[in-house]
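Asker: any chance you could fold what I've pasted below:
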Amino acid sequence: MRKLIFNIAFVLLLPVGTVHAQADFATRLTDRLSTFYARHIPVKLHLFFNQPAYHPGDTAYFHISFLTAEGYKGFSGRQIIDVALVDDKNVPVVRQQVLVRDGFGYNQVAIPASLDPGNYTVTAYSDWMKNYDPELIYHTSLSILSGKELLEKRIYSTAFYPEGGNLIQQVSNKVVMMGTPGAKYSIVTAQGKEILTCTPDSTGLGVFYLTPQPGEQYFATANGALRTALPTSTDTGINLLLTPATAGGSLRIVLQAGTQTLREAGDKAYIIISAHGTAYYSAAIAFGANRTGVVSIPTAGLPAGVARATVFRDDATVLAERLFFVEEASPVQIMTTFDQQTYGTREKVTIKLHVNDPQGGKARLRVRVFQKDLFPQASAHLPRHPLQLSGELPYTAYRRYATAPANVFDNFLVTQHERLFSWPEVWNNTRAEEIHNFRTGLSFSGRAYRRNSSGPLPDSTHLTFFLQEDVMTYAIYPRSDGTFNFPLLNDFVGDDKVYYRADRKGVIQKDIAVDFGQKDTIPAMTTDAIYRETADHAAYGTFAEQQKVIEQAYGFAKRAPVQHYEKVNPHAFLEEEIFSPDVTINLRDYLLFPDMEETLREIIPFVQHRWHDKQHVVRMYITDLEVMGTEDPVYMIDGVLTDNTDYFMSLKPDEVATIKVVCTWEKLRTFGQIGKNGMVLVETTIPDNARNVPVPRNMVTVKGITPTATLPQTVNPKADRRYPQIKAALYWNPELTTNDMGDATISFYTPDNTGTYSIQIDGITYSGKPVFASDTFSVVFQPALVQQR
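Answerer: Now for the predicted structure:
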């Protein structure tokens, strides 16, 4: 931590205040801040998509970064991130779990073809992030377009934010207001006397200066509308006026104390400049009679991104605070060099990339290329990288100002406050330990309950869960309230079906059900706009619809040859886990009987059938225990686990290929209580019979790790020219690492649709600096070039 550098200036040439060296309070606060952040680690998430907007039925490919807020370092090892596509009612359309290794990964969201066009939200979070303000969960907007353009109607509310947090009496206060763009607001007294007017700009922000008088309340009116009260003024606290610095320059802060802020001679205030859990500058200030000072702070020692200036009393009471943005002193540049600037259709494009970082050029990049004409909303310039804002500010708040000029963005920051922690939590060490941890593997959580009553579970209720595809069994005792949570030994990919069973003292409890529900609810995102389709054509939506028509019309050119596959044993993985069944019967080797009842009696060993109260009853003899099962076995029919004996008995022997029996406890114990009465594996000859097998009510589908799909195909220059290759997204590389000099080369072929194309590069250097760059090139139709080919 460094001491502040002060240039003391005086308002109206009043006597000088005194600036003291760093005091004990500042040292203690700094130490406590470091201790606090050692336990409460702030993180950042960022998703970068392969194109700016999508159409129903598209696949949205993305890269994901999960980093520390301090230094932008990837979290080592495995992390599981929840990703969801959410509609405007905060209802998840798609939910998935994405595996990230060492802080980086990539995956995709398959957008349902039936999805209505609109403005959707992609949310992503680690369980750890749920310990903090839910508004800091990562969100980003995703437009899903049909052939019509989406029109945004923003909802504006009126609010006022004094810089520093308080409206200090008898000094000039900067106030940032939010309101309807272009509307004229009058600031009036309680008696209706107009003091000034303010008109918000196109972003909805307005700025005015107000010197409140003691005992006076102020209001804002616009066009005769209801009055909105400004914050009540006070004579305690400090007025903080901050002038942001240019990159590498100095920050200027004017401090003006209220008349009752420093009551005794020698009272001091303390200023702390902090970011990401580190205090970078601190000092004590003893105000003179003028109660005013000007502080100059070099920003060269501050990390780029959101920081905050806080003024305290020595009892840790916050007198003033505001967020501000620090520009990168040595910005990283990415240079793109094309082998030419204009290309013909189906011509090779080669681009050399160079990352120019003064601290070392090596970087992790992701690159997307898309037709610029189709995505007019795509920003080609990012004055602030999303990583610098993610995890610091709510997305709904900053998304409209992320690309705004520096002065507008600085005014916006006046309206925001620190959300990760409060200073009393740091000073008094009162924040509870995090209840959510980083998630490195899959887990099951839920609640067991009685189906027909609200009473508690019987004592010693035992639950067994069997994952059908993963062939894993888990046995637990739930808590007294029926809830449970346990980690899985192995991750599984894609969806799996879980069959569960409740027992008490070895006896099945059929009235007990298990509710997995969703792992949790999607953190809600407030919205300040509504969207509707207009009569105007959306460039990409129209293109996507025409592209589908073209693909259907020319589909003959790319039909794959018919391939013949051998029938796959649907139980192969299970049989491998138990080292083969105990008995395998191929019914084709026998004279078939008319029904399963006779087949079991005459052909299948160790399995017996009888009738009881006009119901089928099947029992299996467990050979190595030399006991008869007390209940029906479970059945695996064409890869589907079921406990429906009636369906098993209804099968026609001439439609059954094989029946396999698992009847030794040595193998059955793999399945715990679920397999205690034996298992019958049935493979039929009925086409697609898996969909006909009754799914038991104690079977649920659960989501595992979302598998990574094959990256989208690029243009094939050797493909038949009779079949058009039309692409809006031309190239996607989610993992491109430069060499130590910062160099990398990419190449791809142009499509048959001509126009201006944009290449956008997003990434982070190994020195921990986010980077973004954009460039363009053109694709034109060149008949001569086509004829040469």
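
Asker: alpha carbons only for contacts and neighbour counts from here, please
Answerer: Will do.

Asker: residues contacting the residue nearest the centre of the chain?
Answerer: Centroid check for the chain by Cα atoms, centre = their mean gives residue 124 as the closest residue, at 1.0 Å. Residue 124 sits next to 45, 81-84, 137-139 when contact means Cα atoms under 8 Å, 6 or more residues apart in numbering.

Asker: please give the structure of this sequence too, so both can be compared:
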Amino acid sequence: MKQKLIITCLIWLSCSFVVYSQDTTFAGKAIGALKGFLSSHAAEKAYLHFDKPYYAAGDTMYFKAYVTMGQRHEPSQISGVLHVDLINTQNKIDQSLLLNISGGVAKGDFALPDSLPKGNYRVRAYTDWMRNNGVTGFFDQPFALGSLLANKISESGDRNQQQTPGKPEIQFLPEGGSLVSGIKSKIAFKAIGSNGLGIAAKGIIADNTGKIITSFASTHLGMGWFYLEPEDGKSYSANLTFADGTQNAINLPDAEKQGTTLAANNDSIQKISVVITANNTAYLQNKGKDYSLLIYSGGAVTVVTSPLDSPVIKFDIAKHRLHTGVATLTLFSPNGEPISERLFFVQNYDDLRLAVNSDKAAYATREKVIIKLNAKNRADSLIAGSFSVSVADENKVPVDENTENTLLSNLLLTSDLKGNVEQPNYYFTNVTDEKLKELDLVMLTHGYRQFEWKQLLNNGYPPVTWQPETGLEISGIAKTTGGKPLAKGMVTLISAKGHSFLSEQTDNNGNFRFKNMVFADTTRFILQAATAKGGNSTQLTYTAKTGPPVLPDNRQTIQDNNGPISLYLKNTEKQQEQLNKQGLGKGTMLNEVTIKARKSEPSAMSARYGFPDHVLHGKEIGLGSQLAIKLMWRIPGVEILSGDGIHYYAKLRNKLTGGKPKPMRIVLDGMEMPLGFDLNSLSAVTIDKIESMVNTGDSDTAGVLAITTKYGLQPEDIVSTGFLRIKANGFYKAREFYSPKYESTVPGKFADLRTTIYWNPNVITDKDGNASFSYFNADGKGTYRIVIEGIDAEGNLGRQVYRYKVE
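Answerer: Here you go, the predicted model:
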């Protein structure tokens, strides 16, 4: 038997590397393939820190997004746009936001209507770049929503109440991936109840002759393990009983007659002990041949190659150079086939050290609180970082810390594993040796999400189809009036104010794209197209971007307004009663009203251009498609002219510049059009009114023609040539969290019943690692809980929970 101590010499895959003398030709090939994959498919992750773990209808949900790149979680420089969706109980998107990612962070919020039914909702966040790896890599977090409308349920009923209870299930997973005859192996298992959560299970293992080999019982959240040494010619089954009394018999995976296994003991903080075992048949066939073990951690890899000169080879791998998080061991056969893989978790305690201090040990209600934060890294160096802070009244918002999805549990654990990890924060709070062993069960019962060696070595990953969004985009298709693609035409994008223009040439298929734009919320634009010869006989289609599909989610949060939600709703009810007393209640919801007309705003128009000299209403214009012809001789003092018999413009009579008529400025629905705007690009049937203004006070213009279109028309009712009005979703501007200021700690006429006491998504430590913030307590007495999460420029993560008393 051989035993070696391996001091991991990590090869960084983000830069050039040297294949060590240990490496074989295959090892170099494997590292090259991995390097190429990580370069072309660089990992990007998103995590959202919320102000509370659950909400009531009528609340505002505040959050900060952390977007990281690579396996070291550095603030992402890949994407500039984050898509965030609020998904309802029917797996439909209720609200969507576009957030501007700056320095790897963004902030946002959702106003939750008070009409929402109770149930399990989700928030999903992703970038376009993440879509290359499918929706399973998105941030996707369920949350419980309670409602005072106890009898109101969503259309078709609450999804959770419709679920048909199923039977518990169990999976048996041999360490390293397979059983081999003659080798004693650890077999992990995970039992899952009908609600999708772990369920206790116990039973016996028997062979095909009925002989009992061993017994087993779960130890944590339905997970456990036992040892089995399979014999040639025998099969094995488990007879088990679940905690709910259900019984079942399950066949274990068949054992291979010839093979090699990979086992690891990860109980030690300092090292992981690896054992490679070949059964007799495999040893005789491969004696002296080289096996390679690839250790992958935090975006770096090292290779250990050893000849099989003994049936059992042992390695002790020092972990101090590995990176905290999920790491992999992969064993490759002499011919370069991945034959066994083992996940393990590295806990090097290298997260940021956040020191939180309050100016007092205990406070009064409505008293000012001053909190100081100091951040250091593992080397005890002071760091500048970006943090978010939530403060909640824990008596009103009790939380099970084990079930929380945190910055650490998400980026270091769950985002790298397939399937649902139950109670993820359990493994990051008050860490003990026992918890580390239970975390190893998670490694044994979940697959690795980032890549698979067989696909990687065989170039089995599809090419990148989604490119990073660095800004917003408006795209579409331009065609001729005959329906043919407008090749090499020019499309102009005009801003709402009419002062900003962008132009792009269409490709041979008529496609156009305006990229890397920045604008806020829902913004109105006009698209205008012209042929290569300057003609406007074109048709435009705006291609609104579609999001990825919403997959069903079976994770459980609540079934009814019970437990913590019940306590939370009692406070919500008190808040509503108090608002009603103040005359600020929500009132009665009206039925939907369809607006058929739009109120005119003469003050806004007159402030910009003066009062109209003449108004021509749409009913006076009459029907017809060519507006210019309809307007000839209809507006006093205004002439409708054409320079080429095709394009028409308006000018004031007898007003010339340099011997040539000067066009009037056209203002369409409040937006100034570029000079040369063709009146025939509008259809007469769409016009509500036209106002002419002669004295605009601008010596550079020859008057203004303000055109207002009808409000109630649908896009398909409007015949337009050469231009298209659109509304595009821009970057969302997050609401500021309201935090009251009090001059006295004496309770006022109305109680302060806030549940979120303070929310700040933008706490920045200086070069000395210091930051401070302050706020005022509410009227609730008891324990207030501060949660601080954040990241520095090098990808070091930090989280701290701090509590104080309010008396």
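
Asker: quick one: TM-score?
Answerer: TM-score for the superposed pair, counting by TM-score structural alignment, normalised by the length of the first structure: 0.77. Supporting figures: 702 aligned residues with a Cα RMSD of 4.5 Å.

Asker: which of the contacts of residue 124 of the first structure fall in strands?
Answerer: Among the contacts of residue 124 of the first structure, the members found in strands (DSSP state E) are 45, 81-84, 138-139.

Asker: surely residue 26 of the first structure meets residue 281?
Answerer: No - the criterion here is Cα atoms under 8 Å, and residue 26 of the first structure misses it with residue 281 at 9.4 Å.

Asker: mutual contacts of these two, please.
Answerer: What both residue 26 of the first structure and residue 281 touch, as defined by Cα under 8 Å, 6+ apart, is the set residue 272.

Asker: in the stretch 551-700 of the second structure, which spans are helices?
Answerer: Taking DSSP state H, counting those that start in this stretch as the test, the helices found in the stretch 551-700 of the second structure are 563-581, 602-609, 618-621, 627-631.

Asker: map residue 390 of the second structure across to the first structure for me.
Answerer: Counting by TM-score structural alignment, residue 390 of the second structure lines up with residue 368 in the first structure.

Asker: can you list contacts of the helix or strand harbouring that match?
Answerer: Counting by DSSP states H and E, the element that carries residue 368 of the first structure is strand 363-371. With Cα under 8 Å, 6+ apart as the test, strand 363-371 of the first structure has contacts from 48, 50-51, 63, 355, 728-739, 742, 755-766.

Asker: could you point out which element follows that strand?
Answerer: By DSSP H and E, the next helix or strand past strand 363-371 of the first structure is helix 386-389.

Asker: for that next one, give me the average deviation versus the second structure.
Answerer: For helix 386-389 of the first structure, the mean deviation from the second structure after alignment is 1.9 Å (mean Cα distance after the TM-score superposition for the first structure).

Asker: helices and strands around the next helix or strand after that helix, which ones?
Answerer: The helix or strand immediately downstream of helix 386-389 of the first structure is helix 395-398, counting by DSSP H and E. Contacts defined by 3 or more Cα pairs under 8 Å, 6 or more residues apart in numbering; DSSP states H and E place helix 395-398 of the first structure against strand 138-144.

Asker: so whatever helix or strand comes next after the strand it packs on versus strand 138-144, what angle?
Answerer: Using DSSP H and E, the helix or strand that follows strand 138-144 of the first structure in sequence is strand 148-154. On the basis of axes from the mean of the first three to the mean of the last three Cα atoms, to 10 degrees, strand 148-154 of the first structure is oriented at 140 degrees to strand 138-144.

Asker: returning to what we had before: would you list the buried entries among the contacts of strand 363-371 of the first structure?
Answerer: Buried subset of the contacts of strand 363-371 of the first structure (neighbour count, 16 or more other Cα atoms under 10 Å): 48, 50-51, 63, 355, 728-734, 736-738, 742, 756-766.

Asker: in strands, which of those residues appear?
Answerer: Per DSSP E, these map to strands at 48, 63, 355, 729-734, 736-737, 756-765.

Asker: helix or strand: which one has the equivalent of residue 313 of the second structure over in the first structure?
Answerer: Matched across to the first structure, residue 313 of the second structure falls on residue 293, judged by TM-score structural alignment. Assigned by DSSP H and E, residue 293 of the first structure belongs to strand 292-298.

Asker: what of residue 544 of the second structure?
Answerer: Per DSSP H and E, there is no helix or strand for residue 544 of the second structure.

Asker: any idea how far residue 491 of the second structure is from it?
Answerer: 17 Å (Cα to Cα, to the nearest Å).

Asker: of those two, who's got more company?
Answerer: More neighbours surround residue 491 than the other of residue 544 of the second structure and residue 491, with 28 against 14 (other Cα atoms under 10 Å).

Asker: residues contacting the more buried one?
Answerer: Here residue 491 of the second structure is in contact with 478, 503-506, 512, 527-530 (Cα under 8 Å, 6+ apart).

Asker: so it belongs to a strand, correct?
Answerer: Yes - counting by DSSP: H, G, I helix; E, B strand; the rest coil, residue 491 of the second structure is located in a strand.

Asker: that older thread, can you redo the ones in strands among the contacts of residue 124 of the first structure as TSV with distance to residue 534 of the first structure and neighbour count?
Answerer: What follows is those, written out as TSV (distance: Cα to Cα, whole Å; neighbours: other Cα atoms under 10 Å):
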residue	distance to residue 534 of the first structure	neighbour count
45	33	26
81	36	23
82	33	19
83	30	24
84	27	21
138	29	25
139	25	28
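
Asker: so what's the residue count around the counterpart of residue 774 of the first structure in the second structure?
Answerer: Counting by TM-score structural alignment, residue 774 of the first structure corresponds to residue 801 in the second structure. Burial measure for residue 801 of the second structure: 15 neighbouring residues, criterion other Cα under 10 Å.

Asker: my guess is residue 766 of the second structure contacts residue 383, does it?
Answerer: Yes - shown here, residue 766 of the second structure and residue 383 form a contact pair, counting by Cα under 8 Å, at 7.4 Å.

Asker: mind listing the helices for the stretch 1-150 of the second structure?
Answerer: Going by DSSP H, counting those that start in this stretch, the stretch 1-150 of the second structure shows helices at 25-40.

Asker: one step back: okay, the helices of the stretch 551-700 of the second structure in CSV with mean neighbour count next?
Answerer: Formatted as CSV, these follow (neighbours: other Cα atoms under 10 Å):
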stretch, mean neighbour count
helix 563-581, 16
helix 602-609, 12
helix 618-621, 15
helix 627-631, 19
